[in-house]
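Participant: any chance you can model this:
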Amino acid sequence: MRKRIWGWYFFDWASQPYHTLLVTFVFGPFFAGVAADYFMTQGLADEAAKAQAQVIWSQCLTIAGLIIGFSAPFLGAMADISGKRINWITIFSVMVVIGASGLWFMDPAGSNLWWMLASFGFGFIGAEYALIFINAQLPSLGTKKEVGKISGSGFAFGYLGGVFSLIIALALFVEQPNGKTLVGLDPIFGLNAAEKEGTRAVGPFTALWFMIFMVPYFLWVREPKGTGPRGTFGQAFGLVVTSVKNLRNRKSLTSYLVSSMFYRDSLNGLYSFGGVYAALVLNWELTLIGAFGIIAVVSAAAFSWVGGSWDRKYGPKPVITIAILVLILVCITVVGMDRSQIFGIAFAEGSNAPDIIFMTCGVVIGGFGGILQSASRSLMVRHTDPEKATESFGLYGLSGRATAFLAPALIAAATAATESARLGVSPLIALFLIGLLLLRWVKPQGDQPEWDTTASA
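Facilitator: Below is the predicted model:
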C-alpha cells in the first residue's frame, strides 16, 4: 500500500510543472508579453494592448474550462462502468506531452498566438482530465481520517516538483534581457537567446519531465483489471443524469459542489493570472517572475504539508474557511496596488515596496492556495462512494470546471471595461465570497460512512 501511495504522489510531481512553468510563472507571462507587444504593433496604445493580451489569455482558459467541465463527468462515468481508469490516464498523459511540446514553436514576434493557445489548451485539458481520475483513486489509499494527510502530502510533494523544475528552467533555460539565465549562463544546448529559445524550451522540458516522472505512477499504482463492459456514451450519460438528479437528496454534497465551484474557480484565476499580473501591472521580467514562483511554490509545498496535518486534526471544512478568508485579503491587496500606490497611498519614486508586497502575496497565495486545494479534495472524499469514485470526482471536476469560464470571462470583461489589467482581477473577490457563504450548509464530516480500503490495496 505504501508504494502505491508514493506512486500516486508521483502524478503530482510529474504534472505540477505544467501549472508552475506553463500556466503561471514562465509561459503565461511570456505569452502575455509577446501578445501585448504584438497588439502594440497593430496600433493599440500600451495599456489597451496589455488589456487585450489578458483578454485572449482569458478566452483560452475559458474555452478549455468549458470543455473540461462538461465532458469530465461523462468520461468519469465511462471509466467507472469499465473499471479502466489507467487506460484513460494514459491517453490524457499523451495529450499533456503533445500540448507542452508544441509551445517550442511560439513565435516571439507574435505571428502564431492562436496556434500556441490551442497547443497550450490541448495539454492543459489533458492534465485536468488526468487529475480527475487521479483524485478518484484517493478514497482507496486510506481511511476517512487518513485521506486529508495523504492529500496534503501529495500536493506538497507535487509542489516540490514544481520548485525543482522551475529552478532548473531559470538556471539553464529562461533568458534575461541580457541573454543570460538567472545564474549568468548562456541558455543550455546552444539555445538562441535572441529568439527566446530558452524560454520556449520550457514547453518540451515540461513534456520530458512529465514522461519521466509518470513512470513510478504507472509502475506502482496498480488497479484490478477492468472487468466491466466497454462503457458507451449512452450509459455514461444515463449515469451522470441519475447522479445529478440524486443531488437533490444530498444537501451537503450539493452545497459543497456549488461552493467549491466558485472558490476553486477564483483560486484558479489567481494562479492563471498571477504571473500575467506581475508582467503587465508591475512590469516584471520573466526571471523575476520565476524567482517569485520559486518562493510561492516552496510556500505551497510547506503549507500543503501543514494543511494536511490541520485537516487530520480539525477536519477539512474549517481549514477551507480560513484559507478562503486569507485569500480574499490577498485579492483586495492586489487589486488596490500598482507600481505607484497602494489603496491611494503613493510609493516613493523608484520604491521597491510594490515588489516586496507582491512577493509576500505570492507566499500567501502559494501557501493557502495549496492548503485550499488539499482540504477541498479531502472534503470531497468524505462525500464520495468508493464504488463510484471516478463518477463522483467527475462531478467534482464539473463543479470545478462548469464555471471555469467564469473567472477568466469576468476578468476579461472587467479588464476590457476598465482597460486595466490590475482592476481586471477584482471579480475574484466576489467569487471567493460566494463560495464562503455557500460553505455554511456543508457537513464538516461529509455524508458518507467510513470505508474499508484493504480491497483496493
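
Participant: from now on I want contacts and neighbour counts done on CA atoms only, so please keep to that.
Facilitator: OK.

Participant: break down the chain into its strands, ranges please.
Facilitator: 341-342, 345-346 (DSSP state E).

Participant: sequence B follows; please return its structure for comparison with A:
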Amino acid sequence: MSAATTSEPRRRLFGTREQVGWYFYDWANSAFSTTVVSVFLGPYLTAVTKAAADASGFVYPLGIPIRADAFFPYMVSLSVLLQVFVLPVMGAVVDYTHLKKRLMGIFAYIGAFSAMGLFFLDGTNYLLGGTLFVIANLSFGASIVCYNAFLPEIATPNERDRVSSYGWAMGYLGGGILLALNLVFFSMREQFGISSGDAVRISLASAGVWWALFTLLPLSRLQNRQPQRILPPGEHYLTVGFKQLGRTLRNLPRYPQTMLFLVAYLLYNDGIQTVIALSAQFGSEELGMTADELPPLFL
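Facilitator: Next up, the predicted model:
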C-alpha cells in the first residue's frame, strides 16, 4: 500500500497537525479540573482552613468572618465571579487581535505555576491556597476562551463537531490518566515514607507540571492568524465585549427557543460544575469519607 494511501485515513481519523495540537490543550488543562478542583484541593484546603480557625470555627480573610468549611466554596464562587468580568474582555481581545495564541500561553502558564504553588500549602496558610486557586481557576477560564477561539480557524463547519469532540475526549483521557496516577501514588504513599498531606501536595503540584508540559505541544502547532474582525471606531477592548453581550441579551426575546436553551444550559451546567467542584469536600465533611476513599470514587 502506498504512503499516500495510508496517510489519508490517518489524516481523516486524527485531523491535521494543527488540530492534533489543539486537542492536546484539553489534555493539558483537564489535569487541573480533575486532580485539583474535583478531588484533592477541596478537602485538603478545608483541613488547612480549619487548622487556622478560631474556637468558633471561623477564619477572617480581609477581616470578613467565614466558616472554615465554607472557605473553599467561597473561593470557587469568587473565581467564577471574577470570570464574569474578565472573560468578556478576553473574548473581545481574541476576536479583534492576533494575540490569542500568546494569551493562551500566558494564562496557561499562570494557571500551571499557580497549581504548582499549591505544593507549599500546609500548616495554617489557607490564604495562600485560596489565592493560588482563584488565580489558577481564573487563568484556566481565560485560556479556554483563547483555546475555543481557534476552533473556527482550524476546522471547517463540517469538521467542527468532530474536532471539538476529539478535544473533549482528549481532555477526559488526559485528566483521567493523571488522576489515576495520583490515585496509585496516594495509595502507595506509606511505602515511600510520605505523609498523607505531602502526598496531596505533590498530587496538586503534579497537575500544574502536567498542564505546563503538555501546553508546549499546542503552542508549537497552533498558528497565529490575522483577526477576521476589526475593532469598531471609538470602541475599546475593555468595553466592546460587554456591549456585544448586552446587545445579545436584548435581542434574545426575539428568539425564544434560543433563550430557553441558554437558560437551561446555564442551570444544568452550573449545577453540574458545582457538584464536580464541591463533591469531594461534601464527601469528606458530610459523609465522613477518608482521603483514601475519595479518589477511587471520582475516577
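
Participant: quick check: TM-score for this pair?
Facilitator: The TM-score (TM-score structural alignment, normalised by the length of structure 2) is 0.80; 274 aligned residues with a CA RMSD of 2.8 Å.

Participant: about what we covered before: could I get the strands of structure 1 in a markdown table, plus columns for distance to residue 100 of structure 1?
Facilitator: Shown next, in a markdown table, are the strands of structure 1 (distance: least, CA to CA, whole Å):
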| stretch | distance to residue 100 of structure 1 |
| --- | --- |
| strand 341-342 | 37 |
| strand 345-346 | 41 |
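
Participant: deepest-packed of those strands, please.
Facilitator: strand 341-342 (a mean of 16; mean count of other CA atoms under 10 Å).

Participant: read off where it ends up in structure 2.
Facilitator: Per TM-score structural alignment, strand 341-342 of structure 1 has no counterpart in structure 2.

Participant: how far is that strand from where the chain is centred?
Facilitator: 29 Å (CA atoms, centre = their mean, to the nearest Å).

Participant: what does residue 275 of structure 2 align to in structure 1?
Facilitator: Aligned counterpart of residue 275 of structure 2 in structure 1: residue 270 (TM-score structural alignment).

Participant: then residue 262 of structure 2?
Facilitator: Using TM-score structural alignment, residue 262 of structure 2 pairs with residue 257 in structure 1.

Participant: need the contact list for that match.
Facilitator: The contact partners of residue 257 of structure 1, by CA atoms under 8 Å, 6 or more residues apart in numbering, come to 395-396, 399-400.

Participant: by how much does the biggest helix by length in structure 2 deviate from structure 1 on average?
Facilitator: Criterion DSSP state H: the longest helix present in structure 2 is helix 256-285. Helix 256-285 of structure 2 differs from its equivalent in structure 1 by a mean of 1.6 Å after superposition (mean CA distance after the TM-score superposition for structure 1).

Participant: buried sites along that helix?
Facilitator: Within helix 256-285 of structure 2, the residues scored as buried using 16 or more other CA atoms under 10 Å are 276-284.

Participant: and stretch 225-244 of structure 1, by the same measure?
Facilitator: Buried, per 16+ other CA under 10 Å, within stretch 225-244 of structure 1: 226, 231, 236-237, 239-240, 243.

Participant: do the same with stretch 189-198 of structure 2
Facilitator: 189, 196-198.

Participant: wait, isn't residue 275 of structure 1 in contact with residue 22?
Facilitator: No: the pair residue 275 of structure 1 and residue 22 does not pass the contact test of CA atoms under 8 Å, sitting 10.2 Å apart.

Participant: give me the common contacts of these two.
Facilitator: Going by CA under 8 Å, 6+ apart, residues that sit against residue 275 of structure 1 and also against residue 22 are residue 28.

Participant: count the residues that sit near residue 28 of structure 2.
Facilitator: Using other CA atoms under 10 Å, residue 28 of structure 2 has 28 neighbouring residues.

Participant: residue contacts, it?
Facilitator: Residues near residue 28 of structure 2 by CA under 8 Å, 6+ apart: 171, 174-175, 210-215.

Participant: residue in structure 1 matching it?
Facilitator: Checking TM-score structural alignment: residue 28 of structure 2 goes with residue 14.
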